[in-house]
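Colleague: structure for the following, please:
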Amino acid sequence: MSDDVVRQLVSIAALRVEGVHALAREPRSGIHLAHRARTGAVGAGSVCIDIAGQQVVVGVALVAVDGVALPVVAENVRREVATAVSRMTQLRVIQVDVLIADIDLEVLEEQS
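Modeller: The predicted model follows:
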């Protein structure tokens, strides 16, 4: 299974979750970079993965919609990503780290 395929599955699954505006272009926080360093995960930008045998650890950085409950969005992303990756690849998802890297404020700016 290609790392790129798994990263694409993660991206699609995360974007399906209500309250996710987009994937972060480049995370602004060192937390996502620390995830990569800690796990040895590979990937540029918003999704990184570490596959070891039949197990995978995932990190995803995203932009949330303004006004949503961020912990709920993060938990829903964790669940959706783990389900999609497990179902489509048969890899065992050990962990899904979610970083809310930004909040989309365009709706507020349009109302001003």
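Colleague: hey, let's count contacts and neighbours off CA atoms from now on
Modeller: Fine.
Colleague: once you drop chain neighbours, what's closest to residue 22?
Modeller: residue 63 (5.2 Å; C-alpha to C-alpha, 6 or more residues apart in numbering).
Colleague: tally of neighbours for that neighbour?
Modeller: Residues lying near residue 63 (other C-alpha atoms under 10 Å) number 21.
Colleague: which strand or helix spans it?
Modeller: Per DSSP states H and E, residue 63 falls inside strand 55-65.
Colleague: what residues of that strand count as buried?
Modeller: 56, 57, 58, 59, 60, 61, 62, 63, 64, 65 (16 or more other C-alpha atoms under 10 Å).
Colleague: the longest strand out of those in the chain to strand 55-65, inter-axis angle?
Modeller: In the chain, assigned by DSSP state E, the strand with the most residues is strand 92-104. For strand 92-104 against strand 55-65, the angle by axes from the mean of the first three to the mean of the last three C-alpha atoms, to 10 degrees is 20 degrees.
Colleague: this one next, for a side-by-side:
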Amino acid sequence: MPKDIDCFEFQGSVSFALLLLARTILILGEAPYLAQVCDLEKEWEAFPGAQGSAFPLTFTAAERQTIQEDVESVVSFPEQGFVLENEYNEVVGALAQATSEVLSEVDAIRSKTIE
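Modeller: Next comes the predicted model:
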């Protein structure tokens, strides 16, 4: 088989998807990467070099649900930080709520460390 065909087949593989996501983990966060890892478990036996070995990671149902919710949040995040005019008020409200939640968590952590 020509090497060109091998390259195109590799681009459609889970290995390639993981490498591509690893390049953007600082931009998108870990959720898309973890989702891909969860999907990898289904294809583990077909993964090069993995035959006969157990999948090295385990995720509870709650962890998988959290990962899925995080992925959906990443997908709905505005591209390049730009917000459409008709979504502006909703985004400002969501940012205010997120800021409030983060500050509450910081206050809780501070109060625990002071005690």
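Colleague: can you pull the TM-score for these?
Modeller: TM-score of the superposed chains, computed with TM-score structural alignment, normalised by the length of structure 1, equals 0.27; 58 aligned residues with a C-alpha RMSD of 5.0 Å.
Colleague: can you give me the end-to-end span of stretch 62-78 of structure 1?
Modeller: End-to-end distance for stretch 62-78 of structure 1: 12 Å, by C-alpha to C-alpha, to the nearest Å.
Colleague: so which elements touch the helix or strand encompassing residue 15 of structure 2?
Modeller: In the assignment (DSSP H and E), residue 15 of structure 2 maps to helix 14-23. When contacts are defined as 3 or more C-alpha pairs under 8 Å, 6 or more residues apart in numbering; DSSP states H and E, helix 14-23 of structure 2 sits against helix 31-42.
Colleague: show me what whichever helix or strand comes after the helix it packs on is packed against.
Modeller: Once the chain leaves helix 31-42 of structure 2, the next helix or strand it forms, by DSSP H and E, is helix 61-76. Packing contacts for helix 61-76 of structure 2, counted by 3+ C-alpha pairs under 8 Å, 6+ apart, involve helix 31-42.
Colleague: which positions in the helix it packs on come out as buried?
Modeller: Result for helix 31-42 of structure 2 [16+ other C-alpha under 10 Å]: buried residues 31, 32, 33, 34, 35, 36, 37, 38, 40, 41.
Colleague: reformat those as a markdown table; add distance to residue 113 of structure 2.
Modeller: Formatted as a markdown table, those follow (distance: C-alpha to C-alpha, whole Å):
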| residue | distance to residue 113 of structure 2 |
| --- | --- |
| 31 | 29 |
| 32 | 33 |
| 33 | 32 |
| 34 | 31 |
| 35 | 34 |
| 36 | 36 |
| 37 | 35 |
| 38 | 35 |
| 40 | 39 |
| 41 | 39 |
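Colleague: just curious, which of these is nearest to residue 100 of structure 2?
Modeller: Of all these, residue 100 of structure 2 sits closest to residue 31, with 22.4 Å by C-alpha to C-alpha.
Colleague: isn't that closest one right next to residue 67, touching?
Modeller: Yes - applying C-alpha atoms under 8 Å, one finds residue 31 of structure 2 in contact with residue 67, separated by 5.7 Å.
Colleague: may I see the buried residues of the helix or strand containing residue 49 of structure 1?
Modeller: Per DSSP H and E: residue 49 of structure 1 is located in strand 47-52. For strand 47-52 of structure 1, burial by neighbour count (16+ other C-alpha under 10 Å) applies to 47, 48, 49, 50, 51.
Colleague: mind listing what the residue nearest to the first one when sequence neighbours are not counted touches?
Modeller: Just to be clear, that refers to residue 47 of structure 1. Nearest non-adjacent residue to residue 47 of structure 1, counting by C-alpha to C-alpha, 6+ apart: residue 60, 4.5 Å away. By C-alpha atoms under 8 Å, 6 or more residues apart in numbering, the contact set of residue 60 of structure 1 is 10, 11, 23, 32, 46, 47, 48, 96, 97, 98, 99.
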